[in-house]
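*Asks:* Return atomic coordinates for the entry below.
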Amino acid sequence: MIQGLFDTDGCVSRFRDLSFSNISILLIKDLQRLLLIFGIVARIRKRKGRPIQMDSKSYETKDHYELIIAQKESILAFRQHIGFRIQRKQAALEEVATAIQRNIRHIFCPVCGYLLFKDLFCGRTKSHETWGAKKLAIIQCLGKEGCLSSKVLEKKLGFPPYKKMRRLNHHFELLKRTRVGNEKFWELNPIGHYIYELTKNNFTNFNSVFSLNNCPLCNETFEKKIKGNWRAGDFEGDIFWDILRKATKESGEKYPFVYDVVLPSDGSNDHFFAAEGFLIHNSAGVNLPAFRVIIQSPYRYTDFGMDRIPISEFRQMSGRAGRPKYDSEGQAVLIAKTEFEKDDYISYYVNGETEPCRSRLSSESALRFHLLATIASGFIFDLESAEKFFSATLYAKQEGDLSALFSKINTLTSQLRDMGFVELSEKRIDATLLGRRVAQLYLDPVSAFAIVNSLRKEKYNDAAYLYTIANTNEFFPYLSVPRQKEGELWEAIQGQKGLLAVNVELEMFTDNSMLPKFWTSLMLKDWIGEVKEQEIVETYKVQPGILRAKLQNADWLAYSSFELAKILLLEGHFGPLAKMRKRLQGGIREELIPLCELRGIGRVRARRMYNAGIKGIAEVKKTDVQDLGKLLGEKVAASVKRQLAATK
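*Replies:* Predicted coordinates:
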């Protein structure tokens, strides 16, 4: 059946991926799930209808959905398990599959245990090429000289034979390193000798290893890894990303164990996944008891590439193993792929010393936040008490010389005065009523000042409130703006400059984050406009967990804006901000607010009732429970009626 669908409406595109098109989203999603049976992961996108030419005639196509198989392992699985019956399509698939299989990333011998990367002696950048040449020099030096100590090897080479970052030391797979006392000795291992003999006259012979199907040492079949492409890491380990439809609490007798798995962190994995008896989450985000903690990798992506997590973070994760009152011990597992990796992890994470704790008061934003909080709480009331207070902090113990800190405190105190959060006299520093409320709300004073300035502009529309919420440090990081959308968004900002509570002409040239802030505010606008969550996820390229975190932040900032408006006596904002908070909480338009006050009624049920003519609580009371049950289900309808009866 799947083959027949792809024979008719499927193709191999010029971008070397497979696709299937149809106007039925239900068929597309069913096919997506059927493909998972074969280990084939596909993504869905919506395509606008457009005119096409066939046999000199023009036809107008409808809007449709496209199922795309772009991940390389999935394309190979499609060829193996499904394929095409139409010869020209199958030939195109074979061509794509052959190109994929030639593009090898590394080979692995499961018996000998070595892992050889194809770019071991080369690289994409000039620095990588330079280090590749140096790695070849290391192998050639040890091949000629035999076993050498670290000091002697470095002296002969003229450079250290390793890099601090593990991912740059793939040549260790060819080496045997032995520690004798305080000295480490280096020599080639068996596969290292083979590679040396192969490359000593011409290093390009190294590539011939990757055309072999079997290990030249033990004749075991190689495991070959092709180079990844679009979100390749998402599909390793048979993980499929989907919306969590239902969560239930089960008895401990039926499920006595909880497995706690940490996925690689890229800033987006702050929500839970449930699959095959595993509860998967970023362990820094929750506090759940677990007998066993499994850490897939101690590396994560940073601004500087893949880097190790700190020892303190590893121990924080591992420390979650062992359930109080249930276990006498806990198990923490860190997965290593090779013997060298295992030794490295034990040396660094198990036997290494935890990094020292550093004070964050060196950050101006953190210092400003804590300075206002201590003034508002009465711990600081003049410059002398400020010096006394901060002299007792961890920062003071670590830095010693506090002259720069006290100078910064003087500057920040003046800034807080200019913002209207503190009052200064010759003898005292006191928080204003506004400043105390900012501290109680745990707002960054800079964010609070931006909110206050926006509220004073007296703009009472959705666009103004949503941009005010996004225009805060608390909402960072902002959503990434697609490059093709930038021109369109700048035009939209110009079109709405009369609505926004900022000086658009000035902000365009002084705030480099204005476009991402505006894009983020549009995401919030779609949410309160009742756009489906899945559509928001796809449009703004935001994962469900991050979307939920952003909405929680928006709720807090809407509440904070309302509280600041009360302090400023800006009564015109009271009603709109109260409604905005309700809408952010429920993801609803204004007319659904009364219906969503009922327990068990969310935006879907409320919209269903509203469209049926039940537009308020009075209409709900008048509607017969059986008629209500047709819209909401019998149990929910009965619950709603009980709620209304209890309020009489």
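
*Asks:* C-alpha from now on. contacts and neighbour counts both.
*Replies:* Fine.

*Asks:* other SSEs contacting the longest helix anywhere in the chain?
*Replies:* With DSSP state H setting the assignment, residue counts place helix 544-567 as the longest helix in the chain. Under the contact definition 3 or more Cα pairs under 8 Å, 6 or more residues apart in numbering; DSSP states H and E, helix 544-567 sits against helix 433-440, helix 445-456, helix 462-470, helix 574-586.

*Asks:* make it 6 Å
*Replies:* Taking 3 or more Cα pairs under 6 Å, 6 or more residues apart in numbering; DSSP states H and E as contact, the helices and strands that helix 544-567 lies on are helix 574-586.

*Asks:* in the helix it packs on, what counts as buried?
*Replies:* For helix 574-586, burial by neighbour count (16 or more other Cα atoms under 10 Å) applies to Phe574, Pro576, Leu577, Lys579, Met580, Arg581, Lys582, Arg583, Leu584, Gln585, Gly586.

*Asks:* Excluding residues flanking it in the chain, which one is nearest the second one?
*Replies:* The spatial neighbour of Pro576 that comes closest, neighbours along the chain excluded (Cα to Cα, 6 or more residues apart in numbering), is Tyr460 at 6.8 Å.

*Asks:* and Asp9, how many neighbours?
*Replies:* 11 (other Cα atoms under 10 Å).

*Asks:* Please provide the structure for the following sequence as well, for comparison with the first:
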Amino acid sequence: MPAGRGWTRTGRRCWSAHRSNREELWDRYVDGEPEPVESQLRDRAALRTHVLAVVAAGFADSQASILDLLGETFYAHQTPDPDLGGVVGDVIAELIEAELLAPADEAGVELTATELGTQVSRQYVTPETGRRIVDGLGRIDRMADDRVTPLTVLAVVCDTPDMDDTYLGNGERASLYQFARRHDAELPVEMDQIDAFESWLESVKTARILTAWTEEATVAELVSEYRIGPGDLESRVDRAEWLLGAADALAGVVGIDVPEIDRVRGAL
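*Replies:* This is a model prediction of the structure:
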């Protein structure tokens, strides 16, 4: 069996257990059946991230070289004769359309990462998150300065795949909808232009919670009012800091100045 990184035939692991549950853990982890493991490259979003990363890092500069690299992955090992040519071609086209990759020659055979694509990869955000942040920054740039608030910038980063979802109970929808209506001038997207409304409403809830956190609401107050666990709150704060940092870096690439980003990061 392969062990560790690469295809070595042997490996070593250390195991420590209290005597009270030693037999149970031995049965599960030593004598038990191996759990199934599947490559994340089966997921289209993960494949987009991987393709952008290998081009941005200089490991590949064409569809052919990308396929050569993917041929050495666990996905290729796990899937006999994987037909990646078509899906990789589609992913490359999507990344070019998102302005994260660009043809490097007239024939369109060679590829290069754009400055934006390189920065997206460097910030460890997914291509879709990077594109959504840039689009959100563009909308903020068209807003009047007095309309840009902490809620504005938090709404941008919360409405991305890299922000954890926040549960929205049935009893919360009406009040959250009313909140969005009241703060419509601060939100970077108009409600009648939203396709995935339920998902967007969840992102507004997350942005609302984080805005309250920047205004020094306590953990107990937020847990009570928004039905979010303390650990989940901490996770959202950490991710918001990371995504706001990414937004700041991407803003520099596209030439948009949003001072509110730094202010909110400092308040988190």
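
*Asks:* circling back: tell me, how many residues neighbour the residue nearest to Pro576 of structure 1?
*Replies:* Tyr460 of structure 1: 18 surrounding residues under other Cα under 10 Å.

*Asks:* try the one 10 residues further on
*Replies:* Neighbourhood size, Ala470 of structure 1 [other Cα under 10 Å]: 27.

*Asks:* and the equivalent of it over in structure 2, how far is that from Ile66 of structure 2?
*Replies:* Residue correspondence to structure 2 (TM-score structural alignment): Ala470 of structure 1 is matched to Cys158. Applying Cα to Cα, to the nearest Å, one obtains 31 Å for the distance of Cys158 of structure 2 from Ile66 of structure 2.

*Asks:* same check, this time on Phe179 of structure 2
*Replies:* Counting by Cα to Cα, the separation of Phe179 of structure 2 from Ile66 of structure 2 is 46 Å.

*Asks:* For the aligned partner of Arg42 of structure 2 in structure 1, which non-adjacent residue is spatially closest?
*Replies:* Matched to structure 1 by TM-score structural alignment, Arg42 of structure 2 sits across from Ser362. Spatial nearest neighbour of Ser362 of structure 1, excluding adjacent residues (Cα to Cα, 6+ apart): Tyr395 at 7.6 Å.

*Asks:* In structure 2, point out the residues matching stretch 192-205 of structure 1.
*Replies:* Under TM-score structural alignment, stretch 192-205 of structure 1 has no counterpart anywhere in structure 2.

*Asks:* Look at the residue nearest to Pro576 of structure 1 and give its secondary structure.
*Replies:* Using DSSP: H, G, I helix; E, B strand; the rest coil, the three-state assignment for Tyr460 of structure 1 comes out as coil.

*Asks:* Trace the residue nearest to Ser362 of structure 1 over to structure 2, please.
*Replies:* With TM-score structural alignment as the criterion, Tyr395 of structure 1 pairs with Tyr75.

*Asks:* hmm, back to that, ok, the residue nearest to Pro576 of structure 1 to Gly586 of structure 1 distance?
*Replies:* Computed as Cα to Cα, the Tyr460 of structure 1 to Gly586 of structure 1 distance reads 20 Å.

*Asks:* can you check Asp307 of structure 1 too?
*Replies:* Distance of Asp307 of structure 1 to Gly586 of structure 1, computed by Cα to Cα: 39 Å.

*Asks:* for Arg177 of structure 1, same thing?
*Replies:* Here the distance between Arg177 of structure 1 and Gly586 of structure 1 works out to 60 Å (Cα to Cα).

*Asks:* now do Tyr349 of structure 1
*Replies:* Going from Tyr349 of structure 1 to Gly586 of structure 1 by Cα to Cα gives 44 Å.

*Asks:* correct me, but Ala267 of structure 2 touches Glu215?
*Replies:* No. The pair Ala267 of structure 2 / Glu215 is not scored as a contact, 7.8 Å apart, by Cα atoms under 6 Å.

*Asks:* Apart from its chain neighbours, what residue comes closest to the residue most central in space within structure 2?
*Replies:* Nearest to the mean C-alpha position of structure 2, by Cα atoms, centre = their mean, lies Asp162 at 2.3 Å. The spatial neighbour of Asp162 of structure 2 that comes closest, neighbours along the chain excluded (Cα to Cα, 6+ apart), is Thr129 at 6.4 Å.
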